[in-house]
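S.K.: my questions concern the predicted model and sequence given below.
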Amino acid sequence: MTQGLFLCADIGTSSLKVCVFDGRGNILFSTKREYPTLSPAPGYAEQDPGEIFGALVEAVKEAVSSFPGGSFEVLSFDTMLHSLLLVDGNFTPLAPLWNWMDTRSFQEVEEFRESYEKECLYELTAAPLHTIYHPPRILWLRKHHGDLWKKVSKILSIKDWMLFQLTGELCCDYSTASGTGLLEVQRKAWSGKMCDLLAISPELLPSLVEPDFAAPLMNREFAASTGLPLGMPVVWGGGDGPFANLGEGCFREGEMVVSVGSSGAVRMCALRPVIDPGKRAWCYYLASDIWVGGGAINNGGIVFSWMRDLLREGEVTLDLSRRRPLFLPFLTGERSPYWDPYARGILFGLSFFHTPEALLQAAYESVAFSIRAVFDMLREVMGEPRKVVVGGGFALSENGRRVLCDVLGVPLAVSSYPSSSAKGAFLIALKALGYVRSFEEFPEEFFPTEGRITPNENAHALYEELFRLFKRLYEVNAPLFREFAKLGLA
């Protein structure tokens, strides 16, 4: 397609990864720089935007120095969703970056609920009322930091701010904007109604662009430090979740990606915004008028890692006949489909005779049951998927992919790609540079898989019964979680 190379930056929660792609979609080089999330008080999840920008500089510099001069055509991006950064009139950050893990605005969620329901804000934004979205966060900031709020010139995401540093253009792509809870999905515009209810001016928000928008690199210091030429196209890209679907080749209606790493998500594409009558699913923009309906879980691979570290055990061989408890794995609250920050873990049916292997197997199965709850929600709202690709570290382990397949009860194509979001950034760059006019022009060999697995009928039958109990276990205990939270012991 092209002989040039593509630099793709994936701004993640814990690290920034830079991948070098050739024109056929092969990763030739990859590097990353890690940075911490700090929690100076309960519920806080803060990061230093300057440190993240520094990670970009260092990672790009390493990538560029590994190839001959003049090899690169473009720098393209994808980003973690739900970041919030306040800047002053000089675009200097006024406070640390909030990432998706920040839950300090949980009281504002409750205070805003009446207005949210009365004004039908979910139907406008396709964003459930939750601490990961901007509305309760803005209310918290205005209430607790009024003096700081008076200095705010713009409300940005981390990618908005970084791309402004690179190009001088202040824009937010529709994909990232759809993860703020401030975008009206039918109009693809910032919500005037939401801004009025939050008592903020729409002028605080950046202008909106398509993910294939590009602007020339103008930052001389960045160019000198990294070896990239001034004027190189910088492509805005979008959110890492929707872009993972693109990177897996699942951008057509009814195509689904199940990703399970530390957390997890189920996402299915549609040709129009997805509105769930139950207000459980979110809907984010991908590109080219393609939308992604989905749900995310907090407790993915971290559940098995936590249980393994607690028990000081290693891997486990799954055994359907093993006596074991049922585990409700909500160690950090839960997002979809319950949206319950108070939920916590429960080992149900624990016996004196259960072994460490029994608890490890229960942990594996609990993650799959959480994914199944989101999977069923999407089938209810969007219909049956016509293709399901599974990816992510947990999902690509032998135990993880097997239990997911048996719990979901559908055939799964197993991803062979380690960086699907970054590949989405590569693909949007191809479109931005005019190598393709639509995603349908991408050749099938761009999207290889490691084969297909099918569910075991006996295992699926057992898991159907266990999943019924899993759902009931949450429903019965949901009000008790709130009571327990009041004791301050959770």
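M.R.: Received the coordinates, thanks.

S.K.: hey, let's count contacts and neighbours off CA atoms from now on
M.R.: Will do.

S.K.: the helices in the stretch 301-450 of the chain, which residues?
M.R.: Applying DSSP state H, counting those that start in this stretch to the stretch 301-450 of the chain gives helices spanning 301-311, 356-382, 393-396, 398-408, 420-432.

S.K.: likewise the stretch 1-150 of the chain?
M.R.: Using DSSP H, counting those that start in this stretch, helices in the stretch 1-150 of the chain cover 49-65, 106-118, 121-125, 134-144, 146-149.

S.K.: most packed of the helices of the stretch 301-450 of the chain?
M.R.: Comparing the helices of the stretch 301-450 of the chain by mean neighbour count (mean count of other C-alpha atoms under 10 Å), helix 420-432 comes out on top with a mean of 29.

S.K.: run through who's touching it.
M.R.: 6-10, 18-19, 21, 25, 74, 76-78, 211-214, 235, 237-238, 240-248, 436-439 (C-alpha atoms under 8 Å, 6 or more residues apart in numbering).

S.K.: nearest to Gly231, of the helices of the stretch 1-150 of the chain?
M.R.: Counting by C-alpha to C-alpha, Gly231 lies closest to helix 49-65 out of the helices of the stretch 1-150 of the chain; the figure is 15.8 Å.

S.K.: now the residue positioned nearest the centre of the chain: closest residue in space that isn't a chain neighbour?
M.R.: When C-alpha atoms, centre = their mean is applied to the chain, the residue found nearest the centroid is Gly241 (4.4 Å). Distances taken as C-alpha to C-alpha, 6 or more residues apart in numbering put Ser421 closest to Gly241, at 7.0 Å, once the chain neighbours are dropped.

S.K.: now do Lys151
M.R.: Asp88 (5.8 Å).

S.K.: give me the number of residues near Leu217?
M.R.: 25 (other C-alpha atoms under 10 Å).

S.K.: how about Val388?
M.R.: Neighbours of Val388 (other C-alpha under 10 Å): 20.

S.K.: contacts only, for the closest residue to Thr79 other than its chain neighbours.
M.R.: Distances taken as C-alpha to C-alpha, 6+ apart place Ile11 nearest to Thr79, at 4.5 Å, with adjacent residues excluded. Taking C-alpha under 8 Å, 6+ apart, we find Ile11 in contact with Lys17, Phe77, Asp78, Thr79, Met80, Lys159.

S.K.: if we go to 7 Å?
M.R.: Lys17, Asp78, Thr79, Met80 (C-alpha atoms under 7 Å, 6 or more residues apart in numbering).

S.K.: equivalent analysis for Phe327, please.
M.R.: Applying C-alpha under 7 Å, 6+ apart, the residues contacting Phe327 are Ile346, Leu347, Phe348, Ala362, Ala363, Ser366.

S.K.: got another one to weigh against that:
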Amino acid sequence: MPIRVKEPLWLGVDVGTQAARALVVNDEGKVFGAGSAALASTRRGPWHEQDPRQWWIAVVAATRAALTGIPADAVAALAVDATSGTVLLVDGDGHPRTEALMYDDTRAASQARVVDEVGAPLWHALGYGRMQPSWALPKLLWLLKRHPELASETIRLCHQADLINSNFIGHPVATDTSNALKSGYDLIENRWPSDVFNRLGVPFEVLPKVVRPGTHLGGVGVRASKLTGIPMGTPVVAGMTDGCAAQLGAGCVEIGSWNSVLGTTLVLKGVSGHLVHDPEGALYCHRGPGNTWLPGGASSSGAGVIAEWFGAADLDGLTTAAAELPIGPLAYPLIPRGERFPFRAPNAETFMLGHADTDAGVFAALLLGVACLERLCFDRVAMLGAPTEGPLTFTGGATRNGYWTQLRADMLGRTVWLPHQPEPALGMAILASTSSGKSLADASASIVRGGRELVPNPARAAVLRQRYTDFVEALSARGWLDPAIAQYVHTRP
């Protein structure tokens, strides 16, 4: 029997690495429907690809599941987030013409060096100093070189979220400033820097129009309406990257607040009153609501290593066994090789400090290694002058592991808030709700509800501090961590 709805509902869509998710909520954060559909990737060394045609298939399935039993006209607007730096080339009608290079694909290393040289003054002015091979602009150069047969066609750079939005609306649409950042968009001047792109040999017509997140892009088209059940004309507003979406979903909107998202990779997002500059290019800033900036970065390490190393193992059993072990060995896990944040080291690779003789010991070492990396992330952003003393939230799939979550709080020595509904899709529902005229801060305060507080255990502070010191020294000894960062860490309490 259909649910009776007398209020507007907001649809948020999140396209991640492993699945597409959809969430329907009201203005008080009550969930009326949720759905998901799996996605598959292909990895080969530094290459990581997905078939972009599968994204829309997964989004349709997730959306239909989320809308089950909900009246067709209840959804008042929708917004989409997707992985940051995932790009492809599309034709004039918005159809994929190339493979999709995923957010952590690092094949464009030589192109990144060219981009750094050509655009150095601008990248420094924008706060990140240089571009990483995994960023969208180097990958755009790689795609243009890889596919010379497209030179005679009308083609356009397309971010992952752009492709989903164009499918919802029925024609190509503008991208948003959040996704355009890694493509070289000038967030200070609010324009594509034509001088840089001319020197790189990128035709200006390849670049999409750019709008701010929350901007009305168009209405749901005929085909999308038939596939998803969303009425024609339902507003589609420009979304954000998945990290920014998770930040909104966690209610992280005030200056000094931070959201740490531990999913396949570890992503940190915060709020600052000023543009934060990182000469190493590991941290970068999105534009936030009002006059705020959203500094953050994404590591190459995270919970994805658990699935890679342990597959279908009994993770609950491993967690129970790990919790009974003393704090000991730690593993720095990377899939694939190379680190992006909190430092840049293309040659970084997995290592183990100490000896773990059992599966539970290795599992515990992995959890501890990621916790150490997370602390280094916070030390790094503090070193760069970003405010870090506001509220801290943990989100992401890894928060389901209570032992790991407590370990992370203990390692940081900070009280942590765990939101009740920690999903990027919720962040997009919040953004969609701003189409009614409310501010992002008011929408977040209204929709983000519930959760619990986690207090660090001081009894483990000394041993965790020592393991963290060991971790930092190991990174320094391998030449991956700048000595200035290591020195700063040693001065922190």
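M.R.: Here it is on my side, so go on. Bear in mind that the values here come from a model prediction, so they are computed numbers and not experimental data.

S.K.: which position in the second structure pairs with the residue nearest to the centre of the first structure?
M.R.: Counting by TM-score structural alignment, Gly241 of the first structure lines up with Gly243 in the second structure.

S.K.: okay, and its match sits in which element?
M.R.: helix 242-249 (DSSP states H and E).

S.K.: now the end-to-end length of stretch 434-443 of the first structure.
M.R.: Start and end residues of stretch 434-443 of the first structure are separated by 16 Å (C-alpha to C-alpha, to the nearest Å).

S.K.: how far does that stretch sit from the chain's center?
M.R.: Its chain's C-alpha centre and that of stretch 434-443 of the first structure lie 25 Å apart, by C-alpha atoms, centre = their mean, to the nearest Å.

S.K.: neighbouring contacts of it?
M.R.: Residues contacting stretch 434-443 of the first structure (C-alpha under 7 Å, 6+ apart): Leu430, Lys431.

S.K.: so for that stretch, what gets flagged as buried?
M.R.: Within stretch 434-443 of the first structure, the residues that qualify as buried by neighbour count (16 or more other C-alpha atoms under 10 Å) are Val436, Phe439, Phe442.

S.K.: stretch 189-207 of the first structure too?
M.R.: Ala189, Trp190, Ser191, Met194, Cys195, Leu198, Pro202, Leu205, Pro206, Ser207.

S.K.: helix/strand/coil for the alignment partner in the second structure of the fifth one?
M.R.: For Cys195 of the first structure, the aligned position in the second structure is Phe197, judged by TM-score structural alignment. Per DSSP: H, G, I helix; E, B strand; the rest coil, the secondary structure class of Phe197 of the second structure is helix.

S.K.: contacting residues around Phe197 of the second structure?
M.R.: Here Phe197 of the second structure is in contact with no residue (C-alpha under 7 Å, 6+ apart).

S.K.: what separation do you get for the corresponding residue of the first structure for Val370 of the second structure and Asn456 of the first structure?
M.R.: Correspondence of Val370 of the second structure to the first structure, assessed by TM-score structural alignment: Val367. For Val367 of the first structure, the distance to Asn456 of the first structure equals 18 Å [C-alpha to C-alpha].

S.K.: about what we covered before: how about the contacts of Phe327 of the first structure in CSV, adding distance to Ala127 of the first structure?
M.R.: Supplementary listing: these in CSV, determined by distance: C-alpha to C-alpha, whole Å:
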residue, distance to Ala127 of the first structure
Ile346, 28
Leu347, 31
Phe348, 32
Ala362, 32
Ala363, 29
Ser366, 26
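
S.K.: ok, of those residues, which one's closest to Gly168 of the first structure?
M.R.: Ser366 (46.6 Å).

S.K.: surely the closest one touches Pro329?
M.R.: Yes. Here Ser366 of the first structure reaches Pro329: they are 6.0 Å apart, a contact under C-alpha atoms under 7 Å.

S.K.: would you agree Tyr35 of the first structure is in contact with Leu16?
M.R.: No. Under the criterion of C-alpha under 7 Å, Tyr35 of the first structure is not in contact with Leu16, lying 8.1 Å apart.

S.K.: more crowded one of those two?
M.R.: Leu16 (23 against 18).

S.K.: what residue in the second structure is paired with the more buried one?
M.R.: In the second structure, Leu16 of the first structure lands on Ala20 (TM-score structural alignment).

S.K.: trace Ile155 of the second structure over to the first structure, please.
M.R.: Per TM-score structural alignment, Ile155 of the second structure is aligned with Ser153.

S.K.: residues near its match, how many?
M.R.: 18.

S.K.: what sits closest to it if chain neighbours are left out?
M.R.: Asp88 (4.7 Å).

S.K.: let me see the contact set for the counterpart of that neighbour in the second structure.
M.R.: Aligning on TM-score structural alignment places Asp88 of the first structure opposite Asp91 in the second structure. Counting by C-alpha under 7 Å, 6+ apart, Asp91 of the second structure makes contact with Arg97, Thr154, Ile155, Arg156.

S.K.: I'd guess the last one is in a helix, am I close?
M.R.: So that's Arg156 of the second structure. No. With three-state DSSP as the criterion, Arg156 of the second structure is assigned strand and is not in a helix.

S.K.: what about it, distance to Gly233 of the second structure?
M.R.: 25 Å.

S.K.: more neighbours, the two?
M.R.: Counted by other C-alpha under 10 Å, Arg156 of the second structure and Gly233 do not tie: Arg156 has more neighbours, with 24 against 15.

S.K.: contact partners for Arg308 of the first structure?
M.R.: Applying C-alpha under 7 Å, 6+ apart, we find Arg308 of the first structure in contact with Gly314, Leu360.

S.K.: oh, that last question was meant for Arg191 of the second structure, not what I typed.
M.R.: Arg191 of the second structure neighbours (C-alpha under 7 Å, 6+ apart): Tyr185.

S.K.: rewinding a little: of the contacts of Phe327 of the first structure, closest to Arg322 of the first structure?
M.R.: Ala362 (10.1 Å).

S.K.: you'd agree the closest one is up against Arg323?
M.R.: No. Using C-alpha under 7 Å, Ala362 of the first structure is not in contact with Arg323, being 9.8 Å away.

S.K.: got the buried residues for stretch 93-101 of the second structure?
M.R.: Those would be Gly94, His95, Pro96, Thr98, Glu99, Ala100, Leu101, for stretch 93-101 of the second structure by 16+ other C-alpha under 10 Å.

S.K.: from those residues, which two are the most distant?
M.R.: Gly94 and Leu101 (16.6 Å).
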